[in-house]
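K.L.:
The following block contains a protein sequence and its predicted model.
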Amino acid sequence: MVQVRVAYDCDVLVVGGGIVGLSTAYAITRAVPGTRVTVLEKETGPARHQTGRNSGVIHSGIYYRPGSLKARYAVGGGAEMIKFCAEYDIPHNVTGKLIVATERPELPRLHALVQRGRENGIPVRELGAPQIAEYEPEVRGLAAIHVGTTGICDFVAVARQLAEASGAEIRYGARVVRVDRRPELGVAVRTADGDVVRGRVLVNCAGLYCDEIARMTGDDPKMRIVPFRGEYYTLTRPELVRGLVYPVPDPAFPFLGVHLTRGVDGSVHVGPNAVPALAREGYGWDVVRPRELGGTLRWPGSWRIARRHWRYGAGELRRSVSKGAFVGAVRRLLPEVREEDLVPAPAGVRAQAVLRDGTLVDDFLIQEGPRAVHVLNAPSPAATASLPIGREVARRALAVLGAG
């Protein structure tokens, strides 16, 4: 038998330079020093999509089902993220947040959040209507809860620090166009500029394109990414909001609703809504990519979502095309806001994993194949929980590396 010798460029090849991919690289080199890690990122810098286009909130974990990966990672990961930011002098602040009920039907759901928070070990203070003003004088509601462990930070700065501290080779402008996997040899990845990078194990942290990378590798992810755009405004009177203010979420839909977030720079972000995007990086209605849109429309789960959630979706679409409708949603929490107080801000796109039956995957989804680990759903609170998520993905990648 002739033994084939391969010159590997690295031990672990990570596709995707967002916060999860960079946290994975960081965790691998911390766990096993000397492991050679290469990260391929198609943009010219890190964290250009989901990581860099969100509210910048360090979540407490109050929303998530006790025992779920989201709950475990958010509770522990939030505290760890605050410590990481402090260690590397990254802008951050532990602000706490209010979750406010503005209508009577929301009160039972608010109480259920209190119970869930306590089950997850999160300190929660219940507030009557008069007590809301202690935290937010301009906010109105029937009742609220204050969650003291919520914070804010600059996640793009976190991603940059992870990239630097990992010691990994980061290749920017490296869009993956082909993956050749041979279980006995490893993986060879070709980029759009013709370079070939060979690794023993591939880790797929490609976010909005993670399902496509999985299929390139030869694995069936049994889901598709359906992109949802979240549209934001900036509040021109930031003095109206002291910290973070959220509505009571609808448990039937995996989005938190329009909320108010004072960022580390003192500006106040308002949003997002959640509308279907016409491209995976469709940050406006004018961005349409027919191939990607066709893939979404051909996936049976997309139509099942539409049938199941059309009432909710119609409201979100209305708030997208009508600024007045968006302002109406904000006024439920902040009655003083006027239409001229809101100016458009950059939108984000969420990579939502959807199963064939229309199920919106609610938790983190990580799958393994020969010589590969795929992160197929990393919804909020992925940025908050990126350090423990990175360790989990690193653990799996190192196990595959050891087995190979």
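P.N.:
Perfect, thanks for sending it. Numbers count the residues shown, from 1 in each chain.
K.L.:
C-alpha only now, for contacts and for neighbours.
P.N.:
Fine.
K.L.:
now Asp357, what's its secondary structure?
P.N.:
Under DSSP: H, G, I helix; E, B strand; the rest coil, Asp357 falls in the coil class.
K.L.:
do the same with Phe326
P.N.:
Per three-state DSSP, Phe326 ends up helix.
K.L.:
quick one: contacts for the nearest residue to it once chain neighbours are set aside?
P.N.:
Nearest residue to Phe326 in three dimensions, chain neighbours excluded: Arg319, at 4.5 Å (Cα to Cα, 6 or more residues apart in numbering). Taking Cα atoms under 8 Å, 6 or more residues apart in numbering, we find Arg319 in contact with 273, 325-326.
K.L.:
Work out for me the element Arg319 sits within.
P.N.:
helix 310-321 (DSSP states H and E).
K.L.:
Trp303 too?
P.N.:
Going by DSSP H and E, Trp303 is part of helix 300-308.
K.L.:
What residues of that helix count as buried?
P.N.:
Using 16 or more other Cα atoms under 10 Å as the test for burial, helix 300-308 gives 301-305.
K.L.:
now the helices: where do they sit in the chain?
P.N.:
19-31, 69-87, 107-119, 132-135, 155-166, 210-217, 290-298, 300-308, 310-321, 323-331, 386-403 (DSSP state H).
K.L.:
In addition, the following structure is provided for comparison:
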Amino acid sequence: MYDFAIIGGGIVGLATGMALLERYKDARIVVLEKENQWAFHQTGHNSGVIHSGIYYKPGSLKASLCREGSRSMVEFCQQHGIEYDICGKVIVATEEKERPLLENLYRRGLENGLKVTKISAEEVREIEPHVQCLEGIRVPSTGIINYQQVCQKYADLIKINGGDLFLNTKVNQIITTQNGQILETTNGIFETRFLINCAGLHSDRMARLGQVNPQAQIIPFRGEYYELKPDKRYLVKTLIYPVPNPDFPFLGVHFTRMIDNSVHAGPNAVLSFKREGYKKTDFNLRDFTEIMTYSGFWKLAAKHTDQGIEEMIRSWSKTAFVRSLQRLIPEVQSDDLIPTHAGVRAQAVMNDGKLVDDFLIVQAKNSVHVCNAPSPAATSSLEIGKAVVTQIPEPLHLTRKSSLLGR
């Protein structure tokens, strides 16, 4: 029998495995992942940004864990030789009506303890010469990284420190017993005293399999990207973001220089008819039916009808997508862009139609369920792992050990 079983081998599940091995010396730990590689879904399809934490409500888990996570992620990369670049980013206002929103965002950054600065349009162009704007915010602590490399190192450290790792292992059933749980999987049966659910796009389903109601349902949103052709990469030096709509949960299409020096533009945010639906044509009857029969989705859709229509237009019209990008860099033309990968965001939505705005960690008897961990979860992963572990009742048969991160 294992002391701890983690469902999900994305960046949060693997970080939680590391945190457990930091805290407990003799624990038997297993991580179960249904795909044939680590970080296959949200982590493997994200934009590779080390976020600063400027957007998040002061005092929220997202704000505190992202700020601390940004620091600990950089330290982790330095210790383990993982390439990263703290290149900074600019957030720019392109219309007069955005100036008050930019000011509010600037003040939020200060409240969150960040070293952000307001800069003029001329100062923005010193950083990003091709940007057209009225004014901006400089966020120096934002960076870029390959999170799949980070996840592989997490997995290596778990294995080195005695944890068990299983790929191609899908959990089909969770049976609660007096001593813990029995997990029926495609790779046999696993028994555990304590279960940690980090299943991302399927985290709500795993919670319900374990007889836990997270009071929310995952709604998948696909984010589609274009990539600048190599001869147009000079247009973007770092990261360029618009002022986000405070009434809409996504940041708007933006430019991101990746760690491999490519430049991605996007994403939009459209409803996906499949939880793992990376193509426009992807469809899953169960996933679709769950969305269409969930009252929380329809309440959410009613609040954001106009924005939803705009996102769908951008999805099917490259011209509309390019127009959004030209608000930031007028020189960008349709021929400069080629389609690239898409990602799917696992967004928890409550029954009343409200988005779960913060990380959602649900405690239950002999289990903890991470039921909402979209961006900035990758940046915050080391700190989320620690936060999850602090919610586990102290097992009397386990003793603490020194940090495997060397801090």
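P.N.:
All right, it came through fine. All of these numbers come straight from a predicted model, not from anything done at the bench.
K.L.:
distance of the closest residue to Ala385 of the first structure other than its chain neighbours from Ala383 of the first structure?
P.N.:
Leaving out its chain neighbours, the residue that sits closest to Ala385 of the first structure by Cα to Cα, 6+ apart is Gly77, at 4.3 Å. Separation of Gly77 of the first structure from Ala383 of the first structure (Cα to Cα, to the nearest Å): 9 Å.
K.L.:
Tell me which of the two has more neighbours.
P.N.:
Between Gly77 of the first structure and Ala383, counted using other Cα atoms under 10 Å, Ala383 has the larger neighbour count: 30 against 26.
K.L.:
That one corresponds to which position in the second structure?
P.N.:
The equivalent of Ala383 of the first structure in the second structure is Ala378 (alignment by TM-score structural alignment).
K.L.:
tell me the contacts of that match?
P.N.:
Contacts of Ala378 of the second structure (Cα under 8 Å, 6+ apart): 11-12, 43, 50, 147.
K.L.:
hmm, which of those residues are common to the first structure?
P.N.:
Retained in the first structure (both residues aligned by TM-score structural alignment, their matches' Cα atoms under 8 Å) from these: 11-12, 43, 50, 147.
K.L.:
got JSON lines for the residues you listed, with distance to Asp260 of the second structure too?
P.N.:
Below are those laid out as JSON lines (distance: Cα to Cα, whole Å):
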{"residue": "Ile11", "distance to Asp260 of the second structure": "20"}
{"residue": "Val12", "distance to Asp260 of the second structure": "23"}
{"residue": "Thr43", "distance to Asp260 of the second structure": "17"}
{"residue": "Ile50", "distance to Asp260 of the second structure": "15"}
{"residue": "Tyr147", "distance to Asp260 of the second structure": "12"}
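K.L.:
In the first structure, what stretch matches stretch 92-102 of the second structure?
P.N.:
Going by TM-score structural alignment: stretch 92-102 of the second structure matches residues 100-110.
K.L.:
Show me the contact partners of the matching stretch.
P.N.:
For stretch 100-110 of the first structure, contacts defined as Cα under 8 Å, 6+ apart pick out 99, 140-145, 245-248, 332-333.
K.L.:
one more time with 7 Å
P.N.:
By Cα atoms under 7 Å, 6 or more residues apart in numbering, the list of residues contacting stretch 100-110 of the first structure from outside reads 141-145, 246-248, 332.
K.L.:
from those, which two are the most distant?
P.N.:
Farthest apart among the contacts of stretch 100-110 of the first structure by Cα to Cα are Ile145 and Arg332. That separation is 16.3 Å.
K.L.:
Have a look at the two and say which one is more surrounded.
P.N.:
Legend: neighbour count by other Cα under 10 Å for Ile145 of the first structure and Arg332, higher for Ile145 (23 against 18).
K.L.:
what lines up against the more buried one once you look at the second structure?
P.N.:
Applying TM-score structural alignment, one finds that Ile145 of the first structure aligns to Ile137 in the second structure.
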